[in-house]
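Q: A predicted structure for the sequence below; I have some questions about it.
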Amino acid sequence: MSQIADSVVSPLSSFDYSFQPGQKDEVFSEKGEIKPHWVYLLESLKELGAEAFREREAKALRILRDDGATYNIYNDSLVPNKVWELDLVPSLISSEEWGGIESGLLERAELFNLLLKDIYGPRDLIRLGVIPPEALLCHRGFLRACQGIMLSGNHQLINHAVDLMRGDDGKMWVLTDRTQSPSGAGYALENRTVMSRIFPSLFRDSHVHRLANYFQRLRTKLTTLAPNQDDPRVVVLTPGAHNETYFEHAYLANYLGFHLVQSGDLVVRNGFVWMKSFDGISRVDVILRRVDDSFCDPVELRGDSQLGVPGLLEVARAGRVVIANPLGSGILENPVFLSYLPAIAKALLGRELRLNTVPT
């Protein structure tokens, strides 16, 4: 569990956490028994002791500061770069429960991928009356200029993030979907890295599911999407150092081995996107963007944007550069769609979704 703060604090520093009858609890069962997947962690922390735990908290804060892990708060002139807070008592999910959640997330990602293809393709859902035209055409996230622009292969939505909450029924519910340029993966990786240094034995013996597979698959997917397979070049497009998640942009670019660029580093010439450097210009094949849809091209989208690349959309339309996630995918964040999601799922998947969505 992570949030924004100047220091690292733990809710269990005194280790006096106890069961409260009648309240929903992640640690205790309804019978007041510690859930099996929490036993080893809590026993290890109690054995460590409060004083030693506070020393680990201080060490974690030093690591985060040394790594430059920050979350920039807009309009906060007093503390523009707040240290990313890592709670050393994590929120645990058992492998058994996560298996069901993971299946539901994969299913949801496939549904939103099919929905995106229909929105900028045939729009069968409107034609069949599954969703009203105004849910799509009247939303600012719908970009008519992106009609017909498709990535090669079956998957258009490369990254899909979901906010989850525990409902009164004890199950995980979906709060919202993030489809433009989802953030969080880099912070999760930083969290894991710090935890493995603070509690090496505890982290190892807990058999935590690794994140490396996600990043390996992301890197492979992006490079295979490149129009130029001889020497594909992938870049991470960031709004700049003042963006609230800039640390993550730089962290991911370094971890994945991609160039981190801003709009001024890119230029469109002769129908291609090029990256400028001291050695000249190099062709760009794939852009992993952290810039919102409408800011990516001041020529065809938002004219006052200084964060985008003039002419970018035309190059994408010609299939000479791949943008992930595709421009226009922000329409999927329209909360109106959540009201029609059961009908959309039946139309596109032929079944109901495993994960329920919080009503809007």
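A: Received, thanks. Numbering: from 1, shown residues only.
Q: make it CA atoms for all contacts and neighbour counts henceforth
A: Will do.
Q: show me where the stretch 101-250 of the chain has its strands.
A: Along the stretch 101-250 of the chain, the stretches classed as strands by DSSP state E, counting those that start in this stretch are 161-166, 172-178, 234-237.
Q: quick one: the helices in this structure?
A: 36-48, 50-67, 95-119, 124-127, 133-137, 185-198, 200-205, 212-224, 246-256, 312-317, 336-339, 341-348 (DSSP state H).
Q: return the set of buried residues in the fourth one.
A: Just to be clear, that refers to helix 124-127. 125, 126 (16 or more other Cα atoms under 10 Å).
Q: related to what we said a few turns ago, using JSON lines, lay out the strands of the stretch 101-250 of the chain together with distance to residue 194 and mean neighbour count.
A: Output for the strands of the stretch 101-250 of the chain, formatted as JSON lines (distance: least, Cα to Cα, whole Å; neighbours: other Cα atoms under 10 Å):
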{"stretch": "strand 161-166", "distance to residue 194": "23", "mean neighbour count": "15"}
{"stretch": "strand 172-178", "distance to residue 194": "26", "mean neighbour count": "19"}
{"stretch": "strand 234-237", "distance to residue 194": "24", "mean neighbour count": "24"}
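Q: now the ones you listed in JSON lines, with distance to residue 323?
A: Shown next, in JSON lines, are the strands of the stretch 101-250 of the chain (distance: least, Cα to Cα, whole Å):
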{"stretch": "strand 161-166", "distance to residue 323": "17"}
{"stretch": "strand 172-178", "distance to residue 323": "16"}
{"stretch": "strand 234-237", "distance to residue 323": "10"}
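Q: among these, which comes closest to residue 124?
A: Comparing these against residue 124 with Cα to Cα, the closest turns out to be strand 172-178 (22.0 Å).
Q: which elements pack onto that closest one?
A: In terms of contacts (3 or more Cα pairs under 8 Å, 6 or more residues apart in numbering; DSSP states H and E), strand 172-178 is packed against strand 161-166, strand 356-357.
Q: how far does the shortest one sit from the chain's center?
A: Put simply, strand 356-357 sits 19 Å off its chain's centre (Cα atoms, centre = their mean, to the nearest Å).
Q: contacting residues around it?
A: For strand 356-357, the external contacting residues (Cα atoms under 8 Å, 6 or more residues apart in numbering) are 172, 173, 174, 175, 176, 338.
Q: columns distance to residue 148 on top of the helices of the chain, output as a markdown table?
A: Converted to a markdown table, those look like this (distance: least, Cα to Cα, whole Å):
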| stretch | distance to residue 148 |
| --- | --- |
| helix 36-48 | 48 |
| helix 50-67 | 42 |
| helix 95-119 | 9 |
| helix 124-127 | 14 |
| helix 133-137 | 15 |
| helix 185-198 | 29 |
| helix 200-205 | 47 |
| helix 212-224 | 20 |
| helix 246-256 | 29 |
| helix 312-317 | 8 |
| helix 336-339 | 21 |
| helix 341-348 | 19 |
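Q: try this one side by side with the last:
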Amino acid sequence: MAKKQTAAANHPGTEDDPVFGYRALPDIADEMLDREGNVRPVWQRLLATLGRLDETELANRFARADRYLRDAGVYYRVYGAKEASDRSWPLSHIPVLIDEKEWAAVSQGLVQRAELLEKVVADIYGENRLVREGLLPPALVASNPEFLRPLVGVKPADGHFLHFVSFEIGRGPDGNWWVLSDRTEAPSGAGFALENRVATTRAFSNLYAETHVHRLAGFFG
């Protein structure tokens, strides 16, 4: 959601006026408001909940989420020139909400993308048609430090080269979702996703129960 400072930016709003003067930035797609400036349906329940909370209660709920992350030891490591340092994990207390129908279309596209990446890796370690037909520069493969030349021609026992695929997505200026990066290596970010969900659930436990948010347990199971 695009951020805009207003005179009431620190106030949660009211049930009658939950956005309290918030306006989308010009020419930037906004997650909460549509093109006409109306609150998207998927956000209405969350905003109604926030509108019933005063500033003290809202601050207490946010602090509850932050306290959970500290108690659970959630942090990220920054590697400097001489030594590494640990920093607190920055939690966005207000989650990004995506409508069920919109997410169905996004997830379908991500599944297709994952299947494409699987086929590309399978070809690189198999028939190598992409390089042979000039669709993939040879140097791009050969100079990659992650490319394991001794495994060319070796087929995985389960038939899959990629066991973990994740995508960083964001909404572009045209309102459509863009894939900003692909990740197929160690699933280090999965733990942060789970901890984010646990922390925000503790802040808004009743809201998560009422809105039937997609659970993450299936992935970890």
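A: Everything's here; your move. None of the values given here were measured: they were computed from a predicted structure.
Q: which residue is nearest the middle of the second structure?
A: By Cα atoms, centre = their mean, the second structure has its centre lying nearest to residue 168, at 6.1 Å.
Q: map that residue onto the first structure.
A: Matched to the first structure by TM-score structural alignment, residue 168 of the second structure sits across from residue 163.
Q: find the nearest non-adjacent residue to residue 79 of the second structure, please.
A: residue 85 (6.5 Å; Cα to Cα, 6 or more residues apart in numbering).
Q: burial of the one you found, as a residue count?
A: 11 (other Cα atoms under 10 Å).
Q: residue in the first structure matching it?
A: Match for residue 85 of the second structure (TM-score structural alignment): residue 80.
Q: that match and residue 74 touch, don't they?
A: Yes: when contacts are counted by Cα atoms under 8 Å, residue 80 of the first structure is listed as touching residue 74 (7.4 Å).
Q: what about the residue in the second structure sticking out farthest from the centre, distance to residue 62 of the second structure?
A: The C-alpha centroid of the second structure is most remote from residue 132, which lies 36.0 Å away (Cα atoms, centre = their mean). In this view, residue 132 of the second structure and residue 62 of the second structure are 55 Å apart by Cα to Cα, to the nearest Å.
Q: picking that back up, who are the neighbours in contact with the match of residue 168 of the second structure?
A: For residue 163 of the first structure, the contact set (Cα under 8 Å, 6+ apart) comprises 174, 175, 176, 177, 178.
Q: kindly report the same for residue 29 of the second structure.
A: Taking Cα under 8 Å, 6+ apart, we find residue 29 of the second structure in contact with 2, 35, 171, 172, 173, 174, 175.
Q: can you rerun that using 7 Å?
A: 172, 173, 174, 175 (Cα atoms under 7 Å, 6 or more residues apart in numbering).
Q: relative to residue 128 of the second structure, which of those residues is nearest.
A: residue 172 (34.0 Å).
Q: could I get the helices and strands packed on strand 172-178 of the first structure as CSV with distance to residue 61 of the first structure?
A: Formatted as CSV, those follow (distance: least, Cα to Cα, whole Å):
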stretch, distance to residue 61 of the first structure
strand 161-166, 26
strand 356-357, 36
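Q: so for residue 122 of the first structure, which of those strands sits nearest?
A: strand 161-166 (25.3 Å).
Q: average offset between that closest one and the second structure?
A: By mean Cα distance after the TM-score superposition for the first structure, the fitted strand 161-166 of the first structure averages 1.3 Å away from its aligned residues in the second structure.
Q: trace residue 34 of the second structure over to the first structure, please.
A: Match for residue 34 of the second structure (TM-score structural alignment): residue 29.
Q: its match and residue 35 touch, don't they?
A: Yes: using Cα atoms under 7 Å, residue 29 of the first structure is in contact with residue 35, at 6.0 Å.
Q: how deep is residue 74 of the second structure tucked in, by neighbour count?
A: Neighbours of residue 74 of the second structure (other Cα under 10 Å): 18.
Q: tell me the contacts of it?
A: With contacts defined as Cα under 7 Å, 6+ apart, the neighbours of residue 74 of the second structure are 88, 89.
Q: so what does it match up with in the first structure?
A: Aligned partner of residue 74 of the second structure by TM-score structural alignment: residue 69.
Q: what's the neighbour count on residue 149 of the second structure?
A: So residue 149 of the second structure, with other Cα under 10 Å, has 11 neighbours.
Q: what's the counterpart of it in the first structure?
A: Matched by TM-score structural alignment, residue 149 of the second structure corresponds to residue 144 in the first structure.
Q: what's the answer for residue 104 of the second structure, then?
A: So, by TM-score structural alignment, residue 104 of the second structure is matched to residue 99.
Q: for residue 180 of the second structure, same thing?
A: Using TM-score structural alignment, the partner of residue 180 of the second structure in the first structure is residue 175.
Q: enumerate every residue touching that match.
A: Residues near residue 175 of the first structure by Cα under 7 Å, 6+ apart: 163, 164, 165, 357, 358.
Q: out of the helices of the first structure, which is closest to residue 153 of the first structure?
A: helix 212-224 (10.3 Å).
Q: what inclination does the closest one have with respect to helix 246-256?
A: 80 degrees (axes from the mean of the first three to the mean of the last three Cα atoms, to 10 degrees).
Q: summarise which helices and strands helix 212-224 of the first structure is packed against.
A: For helix 212-224 of the first structure, there is no helix or strand it packs on, judged by 3 or more Cα pairs under 7 Å, 6 or more residues apart in numbering; DSSP states H and E.
Q: one step back: which one in the first structure is aligned with the residue farthest from the centre of the second structure?
A: In the first structure, residue 132 of the second structure lands on residue 127 (TM-score structural alignment).
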